[in-house]
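K.L.:
The amino acid sequence is not available; the structure is as follows:
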């Protein structure tokens, strides 16, 4: 039989209640039985002592007057809840009995204690069956002391006691049934409550499910954090502990307030607020995290915000580095391709001039080819800190010329040092210039791009403007990962470049700003400490 956790809890609860009700009913029966027997003992003792101290009874016993004593006893039996009242001589000959045929017969029962002068109560099987009986001595004139002239035995059969108990059985049954009824309601409530939490799983299925969840939880390469409705962290896996600097994940009860632990303020705010997050980038320490956060769902798949939120975290640091290197290689390869094409054209023109004997025109062509970039080349040869960026921009001149775009470069001298690794510098500047050239090339004449690298106080400013129509209004955030209107199959059409720019700027504590007319992307980065103090 397949019983869910809730069903088993309900069955156990109901079984316990039924057991308790049965035990209580048995205890009540025993108590009532004992109470009935004690009451019978008290009644028989009271009546026996009353008759024993009655002078008239003592006189009639002395005279052995059964004819007078029997009606007296029958009257007592009719008025009192007694089974028999037997008056006898000291040697045990009955003077009265419920059954008149027993008068004159010997009394069945112990008389020793009564003959010794004391009142005695016992359970004994007589002619009417087992009974609770009290036997007391009758003294002359009913006095407390003196000659014992007879004995009186007053009893209640156990059948009568049990009949009285049977009359109370409906009360016991009703009480037990009431307890069982309450137990059934409680069991139904327990089943419903447990089902709400555990569904229809059996204990074995639930144990297997929990074991599977634990395995998956701690095997995920993504960080997983679960918060309650107050924003407190109640569950997280090993990867989340590593990414957020939390204590090692355990299977015990966890309750951490993100605001009270060493955590990035923006991330703590997101956990506490529980706001929905979709592929949002958060920079914490030297890591770039891609975060999603949604409301928890119940077993039916419906949203259950009262159960908290679920956050997943992916470390994009390594991915960003790889994408940055890829973008850098792509940028450099495009630049080399453009330069190769441009130099090829110039070599063909130079060869034609030489074949025609126009030596002066050939000299002028060679001078014009080098004049525009000589200043930038001198800086590169000088080997200062901005050499990588200068080399990149130098290569972009040929690419821009090939695409029919005028590229205007404004670089301070000496070239400002950037707080970036060479690969990061190539990725950021290359992507900004590439996107600007794409926009300008797609627009109307005149097509131009202006790129500047300048120093402003303690900041390095990179500014790229173009003559294009601006960012596509269909993009809510053009710097979001995957945001692009290009063909995804086309080179550079995956919405990665500008997202990398944003991540690099955020990772180095910079700011990114976009303005229109003309479209301008302005990046401010804190200058390296050596450059500030120089």
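P.N.:
Ah, there it is. All of these numbers come straight from a predicted model, not from anything done at the bench.
K.L.:
all contacts plus neighbour counts: C-alpha atoms, from now on.
P.N.:
Will do.
K.L.:
Report the outermost residue of this protein with respect to its centre.
P.N.:
residue 63 (93.5 Å; CA atoms, centre = their mean).
K.L.:
what residues are up against it?
P.N.:
By CA atoms under 8 Å, 6 or more residues apart in numbering, the contact set of residue 63 is empty.
K.L.:
can you check residue 111 too?
P.N.:
92, 135.
K.L.:
this is the other structure I want to compare:
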């Protein structure tokens, strides 16, 4: 079962949101810890400063010398400081016995200091911060000693503090503020992730990663499969794509040419002109490295903007050869050439006989040759009603004679002018290539019997073509490969003929069979339906 893949837009959105969440909450974690520490430090510094100010106040020092808990002015002074100072909730002034001279609750005046953490300031007279539970609850406390510097005597101490509950509330409010800010950041991050995903999706033309990978693999396969040269440029006239066929035709040996200016490697490409004008050019001939190529050039458009241009081109000679193979022109040309060659040979014989004044022999030769040619033409034309096919067979018979091969048309052969999808050019392609293949097979044989037998039969529904030779035959291991394009046992052959025959037959919905025995010969039989398939 194929695993379900999330769309690229969804993946980008989720991935970006996850990154934003991790970034925000990592920041929150460290920021919160720093703020907690900062708040604590701020509170400690604040209460210690207030404690030192009160402990060094002359009024407090003088009143502490009096020893009167109730009739002193320290309590009003402390009360005013409490009212005017933020983040301070408790101020206590006490003597060395711990008796209170000032307290947020006036009823506690004269009573002993509670908490136990005051012993340190009483014994050592040092400044410090501690946490303890007093009459108002648990609090953070700053202690500062009160000195009579004239008599070098410690008179008491000041404790300034904040309830731990209040400190916790301050920290909580700060944390809530940070969290609310993080939610705003997360919301903006989500919006940004969606916009980013939409932008990337748009730039990728709505394609998913697997679709992009598939297109890349398909593009690479197509470039390697086609024989046409392909070269593309971007809006800056720099090469963005070139295949191996283009490299061969342009004779480019450099491996890394992507990003190079096209005018440097292919000055006559006219791609810059197509890029500027936006006008395509088709089937233009031009000379490149002593080779005539057929060139097509078109602009690459993205909406109404031209973003590049692409050219495809191919050797004109190869195109001509393939056209001749496909249309059967090659077979007709060869047949005409064979007829012309045989005619010239006979003319040379007649000319020679006349020169040596053997007029009677020349007359007999002309009559005999004319009679044989007439018999052959009558035989072929009588059985084959299509003049194009008849001309092909006559040419092949002449060609066979040149090679010392006897080519026979069977007595039961018959071909009318057909109706349906089978055209003369199709028959020329099939019949011409099969006969040519038979001649080549016989040419490789040392047998004295050098015969090709051609049988053409037509019915209302189909045409059957049989070509039998007495050549070398086909080894068993090669039988399955003979119809593959490029396969050949002959060094100079391009391996196109039989492949072209098979493709043509199959395109008609027909079939082709081969019967062969090594050193005895081969027979090909093609069955072509006039309509539909077999």
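P.N.:
The structure has been received and is ready for your questions. Bear in mind that the values here come from a model prediction, so they are computed numbers and not experimental data.
K.L.:
Quick TM-score on the pair, please.
P.N.:
The pair, once superposed, lands on a TM-score of 0.54 when counted by TM-score structural alignment, normalised by the length of the first structure; 345 aligned residues with a CA RMSD of 4.2 Å.
K.L.:
Against residue 100 of the first structure, how distant is the residue farthest from the centre of the first structure?
P.N.:
19 Å (CA to CA, to the nearest Å).
K.L.:
tell me which element residue 85 of the first structure is part of?
P.N.:
strand 84-88 (DSSP states H and E).
K.L.:
For that strand, give the aligned segment of the second structure as residue numbers.
P.N.:
Mapped onto the second structure using TM-score structural alignment, strand 84-88 of the first structure spans residues 90-94.
K.L.:
how far apart are the matching stretch and its match in the first structure?
P.N.:
Superposing on the first structure and averaging over aligned pairs (mean CA distance after the TM-score superposition for the first structure), stretch 90-94 of the second structure comes out at 1.4 Å.
K.L.:
Distance from that stretch to the middle of the chain?
P.N.:
Put simply, stretch 90-94 of the second structure sits 77 Å off its chain's centre (CA atoms, centre = their mean, to the nearest Å).
K.L.:
circling back to that earlier point, give me the contact list for the strand holding residue 85 of the first structure.
P.N.:
Contacts for strand 84-88 of the first structure (CA under 8 Å, 6+ apart): 61, 73, 77, 94-98, 107, 150-156.
K.L.:
One more: stretch 188-208 of the second structure?
P.N.:
7, 8, 9, 10, 12, 13, 14, 16, 17, 20.
K.L.:
Go again with 7 Å.
P.N.:
7, 8, 9, 12, 13, 16, 17, 20 (CA atoms under 7 Å, 6 or more residues apart in numbering).
K.L.:
What is the neighbour count of the second one?
P.N.:
To tie it back to what came earlier, the one meant is residue 8 of the second structure. Counted with other CA atoms under 10 Å, the neighbours of residue 8 of the second structure add up to 18.
K.L.:
and it, what pairs with it in the first structure?
P.N.:
In the first structure, residue 8 of the second structure lands on residue 5 (TM-score structural alignment).
K.L.:
Residue 17 of the second structure: how many residues sit nearby?
P.N.:
Residue 17 of the second structure: 20 surrounding residues under other CA under 10 Å.
K.L.:
where's residue 500 of the first structure relative to residue 296 of the first structure, distance?
P.N.:
In this view, residue 500 of the first structure and residue 296 of the first structure are 31 Å apart by CA to CA.
K.L.:
Which one's more surrounded, these two?
P.N.:
Shown here are residue 500 of the first structure and residue 296; by other CA under 10 Å, residue 500 has more neighbours (24 against 20).
K.L.:
Quick one: residues contacting that one.
P.N.:
Contacts of residue 500 of the first structure by CA under 7 Å, 6+ apart are 320, 324.
K.L.:
What lines up with it in the second structure?
P.N.:
Checking with TM-score structural alignment, residue 500 of the first structure has no match.
K.L.:
Relative to residue 47 of the first structure, how far out is residue 500 of the first structure?
P.N.:
For residue 500 of the first structure, the distance to residue 47 of the first structure - CA to CA - is 108 Å.
K.L.:
rewinding a little: just checking, the match of residue 8 of the second structure touches residue 203?
P.N.:
Yes: Residue 5 of the first structure lies in contact with residue 203 (CA atoms under 7 Å); the separation is 5.5 Å.
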